[in-house]
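**Student:** sequence first, then the predicted structure:
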Amino acid sequence: MLYLIMPDRFANGDPANDQIPMRMPYKVDRNDPNARHGGDLKGISDHLDYLSDLGVTAIWLNPVLENDMEGGSYHGYATTD
């Protein structure tokens, strides 16, 4: 079974990487649908057993790219050059 993950929304495994030096500061706020939620690859790897228990055999990630845009770009399609 394929499971689509929007990394920012899935799980914040490493809050230390929520702010990136030399990048636009932003607020991680899981209660604001337009704010970033802090999800990361560590959060995904920490939950592989959970996904396996659901019967997931493959995961599909939205883009995992450097993204320095303001709120509303949590989906990963606002790539920073």
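**Tutor:** Sure, I can see it. Here the structure is a predicted model, which is why all the values come from computation and not from measurement.
**Student:** switch to C-alpha atoms for all contacts and neighbour counts from now on
**Tutor:** Will do.
**Student:** pull the number of nearby residues for the nearest residue to residue 5 once chain neighbours are set aside.
**Tutor:** Closest residue to residue 5 apart from its sequence neighbours, by C-alpha to C-alpha, 6 or more residues apart in numbering: residue 61 at 4.9 Å. Counted with other C-alpha atoms under 10 Å, residues neighbouring residue 61 total 14.
**Student:** another one to put next to it:
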Amino acid sequence: MINVAIIVGMHVVGVAMLLSLWRLLRGPTAPDRILALDTLNISAIAQLIMFGMLLDTEIYFEAALIIAMLGFVGTVVLSKYVIRRDIVE
């Protein structure tokens, strides 16, 4: 029963990823695209965690943690660039 719930959840998160990708490609402004990229990052983390739960292995949780750290840094750098047009002070 739990495997069915995980697979359904993976499909729902997959649809959310497609919608985030659409907003990333079509977003009218740069902040919209940054927000869509961050949402896509969070959805990818959710997919990895659910896939790790489905396969009952820990390696996907570690990969999700690394992607989360890199995604946070990427979002901060992109936001700083949009605000100041300069990354290094």
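**Tutor:** Received it, and whenever you're ready, just let me know what you need. What you see is a predicted model, and the numbers here were worked out from it, not measured in a lab.
**Student:** report the TM-score for the pair.
**Tutor:** The pair, once superposed, lands on a TM-score of 0.35 when counted by TM-score structural alignment, normalised by the length of structure 1; 50 aligned residues with a C-alpha RMSD of 3.9 Å.
**Student:** how about the secondary structure of residue 49 of structure 1?
**Tutor:** Here residue 49 of structure 1 is recorded as helix under DSSP: H, G, I helix; E, B strand; the rest coil.
**Student:** neighbours of it, how many?
**Tutor:** Neighbours around residue 49 of structure 1, by other C-alpha under 10 Å: 12.
**Student:** before we move on, what about residue 43 of structure 1?
**Tutor:** As a burial measure, residue 43 of structure 1 scores 19 neighbours (other C-alpha under 10 Å).
**Student:** next one: residue 8 of structure 1
**Tutor:** 24.
**Student:** from residue 42 of structure 1, how far off is it?
**Tutor:** Between residue 8 of structure 1 and residue 42 of structure 1 the distance is 11 Å, computed by C-alpha to C-alpha, to the nearest Å.
**Student:** in stretch 4-12 of structure 2, what counts as buried?
**Tutor:** 6, 10 (16 or more other C-alpha atoms under 10 Å).
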